[in-house]
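Chemist: Fold the following and give me the result.
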Amino acid sequence: MGIYDFSELPEVVWVKIMCSLNTADRFRVSCTCRMLNHIFYHPTIWSKATICMLSEDRLKKILPVTITKKPVQLTRKFGSYFQDLTLRLIGFIQVIPKLFFLMV
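Modeler: The predicted structure follows:
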């Protein structure tokens, strides 16, 4: 049994693999080599996305959800590719005025 060179897989296979990963894992995989970093930006991978924002539960109660820079940056970078975007908000929503204007 020989060693298989996975870099020889067609791009369509890598796109399918990346589509099955969550956003954090996609990013980690994209850091491994240039080819996978290129595939990370493929429009098909970003056609469906879920952005989950949770309130912090420090005091055993639901605190406001704060929209941080990370989802805003993700939306700016890949927003034109989204065909199906789900925002999952758990807790009360509190918009930071500066970030709200960045989103518009």
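Chemist: Only C-alpha atoms from now on, for both contacts and neighbour counts.
Modeler: Will do.
Chemist: Could you pull out the helices in the protein for me?
Modeler: Assigned by DSSP state H, the helices in the chain fall at 11-19, 23-30, 34-40, 69-78, 97-103.
Chemist: And those helices: which comes nearest C52?
Modeler: With respect to C52, and counting by C-alpha to C-alpha, the nearest of the helices of the chain is helix 69-78 at 8.6 Å.
Chemist: helices and strands around that closest one, which ones?
Modeler: In terms of contacts (3 or more C-alpha pairs under 8 Å, 6 or more residues apart in numbering; DSSP states H and E), helix 69-78 is packed against helix 97-103.
Chemist: now with 10 Å?
Modeler: Taking 3 or more C-alpha pairs under 10 Å, 6 or more residues apart in numbering; DSSP states H and E as contact, the helices and strands that helix 69-78 lies on are strand 48-54, helix 97-103.
Chemist: Please provide the structure for the following sequence as well, for comparison with the first:
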Amino acid sequence: MHTDIYPNTNIPACIRQYGLWDEFKNPSKAEAWGLVMKEICNVGGNYGIPKIKQRAVQKAVEILGWANICQTENQEATRAHFFQIYESLVNREKQEILACETLGEA
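Modeler: Sure, this is the predicted structure:
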């Protein structure tokens, strides 16, 4: 087991100990979709370039395709697909951070 030299300075350990992952970095899937919808309004749909700062949200938009999101005729299906992709990306990122100590990187 890894012991901190300076208590409370091992960020991955703090995240694990206090279950702070979701509050620490990523919005919920509904909030993430709200950011995408807001960005459509801000940049003028598929003619603009989205400026989404959250990495997982940005990556989910890239995977789905900005034009596809903007031009969809079935928003419910697109939203459901976005939710699946976004959750997968967040879970993968979470696992990478939580595995950090096991790999000796923490």
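Chemist: Post the TM-score for the overlay when you can.
Modeler: Counting by TM-score structural alignment, normalised by the length of structure 1, the TM-score of this superposition works out to 0.28. Behind it: 45 aligned residues with a C-alpha RMSD of 3.5 Å.
Chemist: ok so, going back, for the helices of structure 1, which one sits closest to L54 of structure 1?
Modeler: If you check each of the helices of structure 1 against L54 of structure 1 by C-alpha to C-alpha, helix 69-78 wins as the nearest, at 12.0 Å.
Chemist: quick check: angle from that closest one to helix 23-30?
Modeler: 60 degrees (axes from the mean of the first three to the mean of the last three C-alpha atoms, to 10 degrees).
Chemist: which stretches of structure 2 form helices?
Modeler: Along structure 2, the segments classed as helices by DSSP H run 11-18, 21-24, 29-43, 55-64, 66-71, 75-98.
Chemist: Counting by contacts, list what the last one packs against.
Modeler: Think helix 75-98 of structure 2. For helix 75-98 of structure 2, where contacts count as 3+ C-alpha pairs under 10 Å, 6+ apart, the packed elements are helix 11-18, helix 21-24, helix 29-43, helix 55-64, helix 66-71.
Chemist: Same list as before, those helices that is, but in CSV and with distance to S88 of structure 2 included.
Modeler: Output for the helices and strands packed on helix 75-98 of structure 2, formatted as CSV (distance: least, C-alpha to C-alpha, whole Å):
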stretch, distance to S88 of structure 2
helix 11-18, 19
helix 21-24, 14
helix 29-43, 11
helix 55-64, 9
helix 66-71, 18
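Chemist: Pick the most deeply packed of those.
Modeler: Most buried of the helices and strands packed on helix 75-98 of structure 2 by mean neighbour count (mean count of other C-alpha atoms under 10 Å) is helix 55-64; its value is a mean of 18.
Chemist: Out of the helices of structure 1, flag the one nearest M53 of structure 1.
Modeler: Proximity to M53 of structure 1, assessed across those by C-alpha to C-alpha, is greatest for helix 69-78 (8.5 Å).
Chemist: got the angle for that closest one vs strand 48-54?
Modeler: Between helix 69-78 of structure 1 and strand 48-54, the angle formed by their directions is 170 degrees, by the same axes, to 10 degrees.
Chemist: Name the residues of helix 69-78 of structure 1 that come out as buried.
Modeler: Within helix 69-78 of structure 1, the residues that count as buried by 16 or more other C-alpha atoms under 10 Å are 71-72, 75, 78.
Chemist: swap in stretch 11-30 of structure 1?
Modeler: Of the residues in stretch 11-30 of structure 1, those scored as buried under the neighbour-count criterion (16+ other C-alpha under 10 Å) are 14-15, 18-19, 23, 26, 29-30.
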